[in-house]
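Q: What follows is a protein structure lacking sequence information:
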């Protein structure tokens, strides 16, 4: 099939959505966008074309070739039906920042560059709200062997009482991943798994707790 221009891609996306019985707002959430994103793409032509990562996720979801959604044929691939075509598939944004498991990493651009796909059933079984989840990368060795340099972790930003456990925290402009433990009235300890790094004891008010680490991925 020849590649579609942007107008054909909009028409085809709407056809696929109608065939599958899924709304554009749900598809927008699937690719990590606001609920009106694909509505604007289809109805107003804004954006003019789908970004590569968004197009790939949608092609996988529908089980079609990316060329049907605007990709050049030579750059696309033949998507085959898979778990990604599950209507209960949820896309969790991967943020282009690193959290330090070491001396400290300054926060970067906290915008998604891609998505991780998770089973909606798995998320519900664990009580997670997809809107409160995001994935970031570990940098450094202070949390080894539990978390290694390059691992990606899923952070739950849901509000609630602070519990001991592994969290992403912000100290000034520095993001860190540490094990948190209350050390007294109004105080908290930031602990490393790697015993070469001493614990940090400080006032709770000096630490911004971003979220709790609830899952990790890493290469073998």
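A: It's in. Note that the coordinates shown come from a computational prediction; the quantities given were computed from them, not determined experimentally.
Q: From here on, just use CA atoms for contacts and neighbour counts.
A: Fine.
Q: ok, which stretches of this protein are strands?
A: Ranges of strands in the chain, per DSSP state E, are 89-100, 105-106, 112-119, 133-139, 152-156, 165-171, 174-184, 187-191, 200-203, 208-217.
Q: Which among the ones you listed is found nearest to residue 54?
A: Smallest distance to residue 54 across these (C-alpha to C-alpha): 8.2 Å, for strand 112-119.
Q: Pull out the buried residues from the closest one.
A: Neighbour counts over strand 112-119 (16 or more other C-alpha atoms under 10 Å) mark 112, 114-115, 118-119 as buried.
Q: same thing with stretch 141-149?
A: 141-143, 147-149.
Q: picking that back up, out of the buried residues of strand 112-119, which one sits closest to residue 168?
A: residue 112 (17.1 Å).
Q: so the closest one makes contact with residue 96?
A: Yes - if you go by C-alpha atoms under 8 Å, residue 112 and residue 96 touch, sitting 6.1 Å apart.
Q: Give me the nearest residue to the residue most central in space within the chain, chain neighbours excluded.
A: Centroid check for the chain by C-alpha atoms, centre = their mean gives residue 93 as the closest residue, at 2.3 Å. In space, and not counting its chain neighbours, residue 93 is closest to residue 115: 4.4 Å by C-alpha to C-alpha, 6 or more residues apart in numbering.
Q: before we go on, here's another structure to hold up against the first:
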């Protein structure tokens, strides 16, 4: 049902699969958007769009959402995707809303950083946990003038930043802010490894500093170091200002 609806809505709007993917990127505030292959997979039932993507398609194509989504569950939409009330996640006559899609939050892409030693820059691959996004309060974005598509949500690995950050914590990295700053947290590419460290300047030299006592500071001169972006937010608290 969803596959047929996506295909019909797209064709009625006179859009190719590539056109729809590009418009979705703009509507959802995503940097890379969706490819022709993504849309094709939706239309051939290989994968299904989530509710947020469906709502964006409805807006782009000026098509109403499938009536079944307004009345009850469908086999193509997992019940856990919705905010449940009693036995059914729907209120008759209402609009289904995905948890975290409140108007006071902005979705930030969750990614894994793909780095290689000796190679400048970085690539990303989607982190599919929690729907592939982290919902950040809109007030945080607006107060700091962040550009949403330049923010990345990444998972902390290892225990070197305890007790400030623990393994598997999620933090937001502002890739637009790569200027070194003393005692600020940054995501860095150090010898091909992605890590979160505090930049620390001592005696005119820069170091990567951990917070766990078992991990001493490391001079950036001891290897190849490239800043990916400043760590600015962790759910529940901002991480800017000297620590």
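A: Cool, got the structure. Given the structure is predicted, the values throughout are model-derived calculations rather than measurements.
Q: Next up, the contacts around the closest residue to residue 178 of the second structure other than its chain neighbours.
A: Among residues not flanking residue 178 of the second structure along the chain, residue 229 sits closest, at 4.9 Å (C-alpha to C-alpha, 6+ apart). By C-alpha atoms under 8 Å, 6 or more residues apart in numbering, the contact set of residue 229 of the second structure is 173-178, 186-188.
Q: same deal with residue 32 of the first structure?
A: Residue 32 of the first structure neighbours (C-alpha under 8 Å, 6+ apart): 91-93, 115.
Q: cutoff 7 Å now
A: 91-93 (C-alpha atoms under 7 Å, 6 or more residues apart in numbering).
Q: if I look at it, how far off is residue 154 of the first structure?
A: 15 Å (C-alpha to C-alpha, to the nearest Å).
Q: what does residue 47 of the first structure give?
A: For residue 47 of the first structure, the distance to residue 154 of the first structure - C-alpha to C-alpha - is 29 Å.
Q: got the contact list for residue 45 of the first structure?
A: With C-alpha under 7 Å, 6+ apart, residue 45 of the first structure has no contacts at all.
Q: cool, and residue 213 of the first structure?
A: Here residue 213 of the first structure is in contact with 153-156, 166-168 (criterion: C-alpha under 7 Å, 6+ apart).
Q: what lines up against it once you look at the second structure?
A: Under the alignment by TM-score structural alignment, residue 213 of the first structure pairs with residue 231 in the second structure.
Q: Next one: its match from residue 191 of the second structure, what distance?
A: 19 Å.
Q: Ok, residue 51 of the second structure next?
A: From residue 51 of the second structure to residue 191 of the second structure the distance is 40 Å (C-alpha to C-alpha).
Q: Next: residue 49 of the second structure.
A: Separation of residue 49 of the second structure from residue 191 of the second structure (C-alpha to C-alpha): 37 Å.
Q: Which of those two has more residues huddled nearby?
A: Applying other C-alpha atoms under 10 Å to residue 49 of the second structure and residue 191 shows that residue 49 carries more neighbours, namely 20 against 17.
Q: My guess is residue 133 of the second structure contacts residue 106. True?
A: No - assessed by C-alpha atoms under 7 Å, residue 133 of the second structure is found out of contact with residue 106, at 9.3 Å.
Q: so what does the lengthiest helix in the first structure touch, helix or strand wise?
A: Longest helix in the first structure by number of residues (criterion: DSSP state H): helix 6-20. With contacts defined as 3 or more C-alpha pairs under 7 Å, 6 or more residues apart in numbering; DSSP states H and E, helix 6-20 of the first structure has no helix or strand neighbours.
Q: That one: how far from the chain's middle?
A: 26 Å (C-alpha atoms, centre = their mean, to the nearest Å).
Q: Stretch 147-158 of the second structure now?
A: From the chain centre to the centre of stretch 147-158 of the second structure is a distance of 7 Å (C-alpha atoms, centre = their mean).
Q: which residues in the first structure does it align to?
A: The aligned range for stretch 147-158 of the second structure is 129-140, by TM-score structural alignment.
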